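# Starting from these lines, generate the structure:
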Amino acid sequence: MNNHFQQAKQATRNIISINKATIDLVLQSLATALVQNTDFILAENQKDLDKMPTSDPKYDRLQLTKERIAAIAAEVNHVANLDNPLGNIIQDKTLPNNLNIKKVRVPLGVVGVIYEARPNVTVDVFSLCFKTGNVAILKGGSDAAFSNLAITTIIHQVLEKHQIDKNVVTLLPADRSATEALLNAVGDVDVLIPRGSQSLINYVRQNSKIPVIETGAGIVHTFFDASGDLVKGQQIIANAKTRRVSVCNALDCVLIHHGRTNDIAELLSPLAEKQVELYADEISYDELAKNYPKNLLHKAMDEHFGTEFLSLKLAVKVVKDITEALDHIANFSSKHSEAIISEDAENIALFLNQVDAAAVYANVSTAFTDGAQFGLGAEIGISTQKLHARGPMALEELTSYKWLVTGNGQIRS
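Take a look at the predicted model:
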């Protein structure tokens, strides 16, 4: 295992010498190869799907389709077409002693990523790391072992075609021992990024000897204010909850101003068509019981608030005002994505200012928390911490910087 890490470290000197035009050409070739190998990828993905019950919340994340592969390839092309921040001069100044000092973007180095049943992450991580001159070490979960290996095989074929060291991306074995080795690869791996459940993220943070950038779980709220537009509310809530239930920006809890109690049934009625199970507090339960399907309506327990469902389940709570909504979010948020639906400019400003999250929305679905939707290309994850990166981690977030100092014989007195 240590050999993998040492080869990755050595590859950092190779990748940094690749010019930007070649990087983009390799990514474009990869996009083409992914589409050309769709049948192979789907066959390998099916081997993983056969091991997982369809009721598992991770099934949707694991599943690849022809359309999803085409979308993944399109994102690789998108990354290829984005401006490359590598080498950009952040600051350039000449001091009174004629020392010239430049602050220049450079790769992080060797980036390790531990992730669960999401084979698209294999492509996203490689494309973003390769674009920014980083070497990637991937540790996918056993649930996606066949899928990840198939995709990595295609990446290696493209790299070899362009005579590039295939050690710029390494897929570690799917067993637990590989995770332990990666967590302890001090000196070979520069940064570690976990993508997956809160338990995975907590484990990595607590056990890694390498600096960790957390891409946290998403416990997502939307507050429907007293002035909220009913039609906007219906569309936003339904989209945030049902567009794709297994992703981290999916809605988990709706907070409703008590002044709109009479609108609860209508506000949430589109969810019934999608078979969303509601876990409602006492006030909202009484309103919903009038016409929401009984088999989909349940009384909320304490544990339903602060839960990332990753399925067609949603908590509902009535709050007396925006202050109580803000208090609830502060207590239960994972600091990923939070939204308000309101026509009150003061309340919108208060919400945007006070909510502590990577992405805060006004009258918009939280489904937009995504690197591509933010115009950043594919993302390596949504960082919920505050050091180095926050929100969608794309190209710039995969760089650090160094100082370049040039002179003409100056010495310090």
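# CA only for contacts and neighbour counts going forward, please
Fine.
# So which bits of stretch 73-89 are buried?
Neighbour counts over stretch 73-89 (16 or more other Cα atoms under 10 Å) mark Ala73, Ala74, Glu75, Val76, Asn77, His78, Val79, Ala80, Asn84, Pro85, Leu86, Ile89 as buried.
# same question, stretch 231-241
By 16+ other Cα under 10 Å, the buried positions in stretch 231-241 come out as Lys232, Gly233, Gln234, Gln235, Ile236, Ile237, Ala238, Asn239, Ala240, Lys241.
# okay, those residues in TSV with distance to Ala325 next?
Below are those laid out as TSV (distance: Cα to Cα, whole Å):
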residue	distance to Ala325
Lys232	19
Gly233	16
Gln234	19
Gln235	20
Ile236	18
Ile237	16
Ala238	20
Asn239	21
Ala240	18
Lys241	19
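# Let's see this one next, to set against the first:
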Amino acid sequence: MSEVLIKAKKAKEISYQLISKTTDEKNKALFAIAHQLLEDEKDILAENAKDLQLGMEKGLDSSVLDRIKLDSQRLKTIHHAVLDLIELNDPIGEKLDVIQKENGLEIIKKRVPLGVIGIIYEARPNVTVDAASLTLKTGNAVILRGSSSAKYSNSVLVKSIQKALRTTTIPPEAVQLIEDTSRETASELFVLKEYLDVLIPRGSKALIDTVVANATVPVLETGAGNCHIFIDESADLVMAKNIVKNAKTQRTSVCNATESLLIHSNWYEKYGTQFIPYLIGEGIQLIVDDEISQAFPELQVATVEDWATEYLAMTLSVKLVQDLSDSIEHINKYGTNHSEAIITKDENNAQIFQTKVDAAAVYHNASTRFTDGFEFGYSAEIGISTQKLHARGPMGLEALSSTKYVINGSGQIRK
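Have a look, this model is predicted:
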């Protein structure tokens, strides 16, 4: 029997035990995990250093290495994120609706765990802890399958989590890691409908597309982030500079960083000669359309592929558009339904943009970098959904629950 099947069977068994765990029991487990991570800091950082060294030897891009990297400060941030979850309301058991029928039946709609969640992800070892803590808070068992680029980090983190759980009433196998990072293990997870209730992919567009195309297990799709900012004709120059700089440079390797900039041609005529050099001066590599290239011939000219590219680096595609409708059409064609923004003083244009742009998060005069579970008040997130079924946008605790109808009667029969 394969590692995947053994652990999937165990997870299913554990999921039935987790259903009855109280909020207090789950919170005590989270508290134990948070403190165990700090106690094991030396071991965790040592194993993470192995991943970083191997990554450098393999020539991994600096943005990928940044996603893999853990240090004392990042570990403390992870620690606090777990503690923050304790303070959040436990959605499990919440009564969403109560219907009293004339025949005396009481019908209660309540939140319940999904059951067993499989998570396939790349690079980021922080996802290991985020996923474990979120699933535990919602009474779900989880099977983690990370990438080879963070295998040592993921392994030591799960060992630390399981060590903490052994001091609580939560079975340590509520959180399990598939140690084998080969493609075969991922493919096996795709089709384990008997044991897995949902699969959540987190990583590159290629990974997500592969899971969506091949999985028979239901998928909660967390899409890639080809995010746009549209600078409208009435936009304030200083605001535009601040927002674009933040959205592109504050952290380039994440899915809510802006990858493409659309500029109203009239705004460009007024401010282009100072705005484009400003972006270059901030260290951003610009890939521009033909019209901007005429004024700045030293810049690389964009291809059609550039409008659809998630760079995850200090690279930004820039295109002039004629009006609001042009910007919306471009975004709906090339965007990934993640996060889009408009900078404008025109409230009517902002409302039209936010209504017609098809994305999980649509901003007016703010950076796309805010699309995040912490910023939205959910504490840690399991991912940012770009689909429209079950959950959309940053997925916190409620997104990891389903519903059940509980019906109480006194002998009623249907006539």
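# thinking again about what came up before, out of the buried residues of stretch 73-89 of structure 1, list just those in strands.
Using DSSP state E, the members of the buried residues of stretch 73-89 of structure 1 that fall in strands are Ile89.
# Make CSV out of the buried residues of stretch 73-89 of structure 1 and add distance to Asn98 of structure 1.
Conversion of the buried residues of stretch 73-89 of structure 1 to CSV gives the following (distance: Cα to Cα, whole Å):
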residue, distance to Asn98 of structure 1
Ala73, 48
Ala74, 48
Glu75, 45
Val76, 43
Asn77, 43
His78, 42
Val79, 39
Ala80, 38
Asn84, 30
Pro85, 27
Leu86, 26
Ile89, 18
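# and the residue mapped onto Ala11 of structure 1 from structure 2, what helix or strand is that in?
Taking TM-score structural alignment, the alignment pairs Ala11 of structure 1 with Ile14 from structure 2. Assigned by DSSP states H and E, Ile14 of structure 2 belongs to helix 3-18.
# tell me what that helix is packed against?
Helices and strands touching helix 3-18 of structure 2, by 3 or more Cα pairs under 8 Å, 6 or more residues apart in numbering; DSSP states H and E, are strand 116-121, strand 141-145, helix 183-190.
# Give me whichever of these is most buried.
Ranked by mean neighbour count under mean count of other Cα atoms under 10 Å, the helices and strands packed on helix 3-18 of structure 2 are led by strand 141-145, which reaches a mean of 28.
# Superposed on structure 1, what's the mean shift for that strand?
Using mean Cα distance after the TM-score superposition for structure 1, strand 141-145 of structure 2 ends up 0.5 Å from its aligned counterpart in structure 1, as a mean over the superposed pairs.
# In structure 1, which residues correspond to that strand?
Counting by TM-score structural alignment, strand 141-145 of structure 2 sits on residues 135-139 of structure 1.
# Which parts of the stretch 301-413 of structure 1 are strands?
Applying DSSP state E, counting those that start in this stretch to the stretch 301-413 of structure 1 gives strands spanning 313-319, 337-341, 359-362, 382-383, 391-392, 399-406.
# Show me what Arg369 of structure 2 lines up with in structure 1.
Alignment note (TM-score structural alignment): Arg369 of structure 2 maps to Ala367 of structure 1.
# Against Asn249 of structure 1, how distant is its match?
Distance, Ala367 of structure 1 to Asn249 of structure 1, by Cα to Cα, to the nearest Å: 5 Å.
# hey, where'd the helices end up in structure 1?
Applying DSSP state H to structure 1 gives helices spanning 2-15, 20-36, 38-49, 59-62, 66-81, 120-131, 145-161, 176-183, 198-207, 230-242, 264-273, 282-288, 322-332, 345-354.
# what would those helices look like in TSV with distance to Glu308 of structure 1?
Output for these, formatted as TSV (distance: least, Cα to Cα, whole Å):
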stretch	distance to Glu308 of structure 1
helix 2-15	34
helix 20-36	32
helix 38-49	23
helix 59-62	15
helix 66-81	24
helix 120-131	20
helix 145-161	25
helix 176-183	24
helix 198-207	9
helix 230-242	11
helix 264-273	18
helix 282-288	20
helix 322-332	10
helix 345-354	22
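# Just tell me which of these ends up closest to Ile380 of structure 1.
Smallest distance to Ile380 of structure 1 across the helices of structure 1 (Cα to Cα): 5.5 Å, for helix 120-131.
# Now that closest one on structure 2. Mean distance?
Counting by mean Cα distance after the TM-score superposition for structure 1, helix 120-131 of structure 1 comes out at 0.5 Å.
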